[in-house]
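Participant: structural data only, the sequence is not supplied:
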């Protein structure tokens, strides 16, 4: 592990204090990915997501500098998360009750800090100990590094989804359950 790496959990109120840093890292990671990855859209996304019950952020810093972060939240009943999902999916797959599925929305590591175990540390810190029986995320189909990492962490592709946001790309929908996790429910890293 990297010397000086610190992981810290943040509530939505605490995250507002570092909002500009979160946005700056997002813009750096997604530079050149197209219109969908604009500052304005991401600020709207963060604002909406931070209002969700159970929203949680984990940051990774080295010597006080933000080098990565991950955040997510439990999907509420009547969530729009699944809008744009490609069929077929198993019956009841998109039904939510606020306790069934944890949505991992972003996992970002600064390009200069990749391949040093930060993404794994962030992932395990946020996801491995969740009480929900399953977790989901969206990932670019051609992001080989991310796809490989997620598979090694127990994630499996279910289908594809194009979010209802303007200019949204097509994503793979990945799912991780207690059965597919390399760590049992209640695992603490």
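Facilitator: Cool, got the structure. Keep in mind it's a predicted model, so treat the numbers as computed, not measured.
Participant: contacts, neighbours, all on C-alpha from now
Facilitator: OK.
Participant: first to last residue in stretch 70-78, what's the distance?
Facilitator: Stretch 70-78 has an end-to-end distance of 24 Å (CA to CA, to the nearest Å).
Participant: what residues does that stretch touch?
Facilitator: Stretch 70-78 is contacted by residues 49, 52-59, 81, 95-108, 122-123, 126, 132 when judged by CA atoms under 8 Å, 6 or more residues apart in numbering.
Participant: in stretch 81-88, what's buried?
Facilitator: Buried positions in stretch 81-88, judged by neighbour count with 16 or more other CA atoms under 10 Å: 81-82, 85.
Participant: put this next to the first one:
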């Protein structure tokens, strides 16, 4: 991956920064802290700052605990096309989004083998699909449009025909947010292997 891009500031004193693979791996513990804090949050924020897989019931399911996240992240950071942005206020990490180019049978579908459709599988094989694996915002910094800015800034550099993500079926706030960002629900994945039921959402990237 290219070297880290320069800072970009929002109007609320939040700075956005793209990290290299190495930098992202060095920040894995801080990212895990953010992940646990985001998924423990209650009550849920308004849709603008909702994010995929970000509002489970209490207590936090095992899928959202620190060690499972770290295990997934260790794999994801090595995937083709991995790209990650963070949002900070001073030294504090307050948001993160990352994704990668999935393959036809990759973990983006969480083991369901009857999808994707052949044409979507061909797009994945040719590197024309980008999957947002995680989008999270610290509970104390929601309602500021940080989630929206993170996903917009990430997708600016995406060279793909389709962008995907998965959202917990019970996460109505996240679904409302993605719908407001012009994403569409395209499929549903049953609960399996310790993770909750998920919905697949897609969007055509910006021209």
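Facilitator: Thanks, I have it. Source: prediction; values computed, not measured.
Participant: tell me how they score on TM after superposing.
Facilitator: Once superposed, chain against chain, the TM-score is 0.85 (TM-score structural alignment, normalised by the length of the first structure); 179 aligned residues with a CA RMSD of 2.1 Å.
Participant: buried subset of the contacts of stretch 70-78 of the first structure?
Facilitator: Buried residues within those, counting neighbours by 16+ other CA under 10 Å: 49, 54-59, 81, 96, 98-108, 122-123, 126, 132.
Participant: tell me who's in contact with residue 8 of the second structure.
Facilitator: By CA under 8 Å, 6+ apart, the contact list for residue 8 of the second structure reads 15-17.
Participant: tell me which residue lies farthest from the centre of the second structure.
Facilitator: In the second structure, residue 118 marks the outermost C-alpha relative to the chain mean, sitting 24.5 Å out by CA atoms, centre = their mean.
Participant: now residue 172 of the first structure: how far from residue 140 of the first structure?
Facilitator: 6 Å.
Participant: check residue 63 of the first structure too.
Facilitator: Applying CA to CA, the value for residue 63 of the first structure to residue 140 of the first structure is 31 Å.
Participant: and the two? Which one has more around it.
Facilitator: Using other CA atoms under 10 Å as the criterion, residue 63 of the first structure and residue 140 rank with residue 140 on top: 14 against 10.
Participant: residue in the second structure matching that one?
Facilitator: Under the alignment (TM-score structural alignment), residue 140 of the first structure pairs with residue 168 of the second structure.
Participant: secondary structure element for residue 174 of the second structure?
Facilitator: helix 172-180 (DSSP states H and E).
Participant: which bit of the first structure covers the helix or strand following that helix?
Facilitator: Per DSSP H and E, the first helix or strand lying C-terminal to helix 172-180 of the second structure is strand 184-189. The alignment of strand 184-189 of the second structure onto the first structure (TM-score structural alignment) covers residues 156-161.
Participant: what about the residue nearest to residue 70 of the second structure when sequence neighbours are not counted, how many residues nearby?
Facilitator: Nearest in space to residue 70 of the second structure, with sequence neighbours left out and distances taken as CA to CA, 6 or more residues apart in numbering, is residue 32 at 6.5 Å. Using other CA under 10 Å, residue 32 of the second structure has 19 neighbouring residues.
Participant: so what's the equivalent of residue 32 of the second structure over in the first structure up against?
Facilitator: In the first structure, the residue paired with residue 32 of the second structure is residue 23, using TM-score structural alignment. Counting by CA under 8 Å, 6+ apart, residue 23 of the first structure touches 39, 42-43.
Participant: longest helix in the second structure, please.
Facilitator: Identified as the longest helix of the second structure according to DSSP state H is helix 28-40.
Participant: and the contacts of stretch 70-78 of the first structure, which of them are in helices?
Facilitator: 49, 122-123, 126.
Participant: now check residue 127 of the second structure against the first structure: what is it aligned to?
Facilitator: Aligned partner of residue 127 of the second structure by TM-score structural alignment: residue 99.
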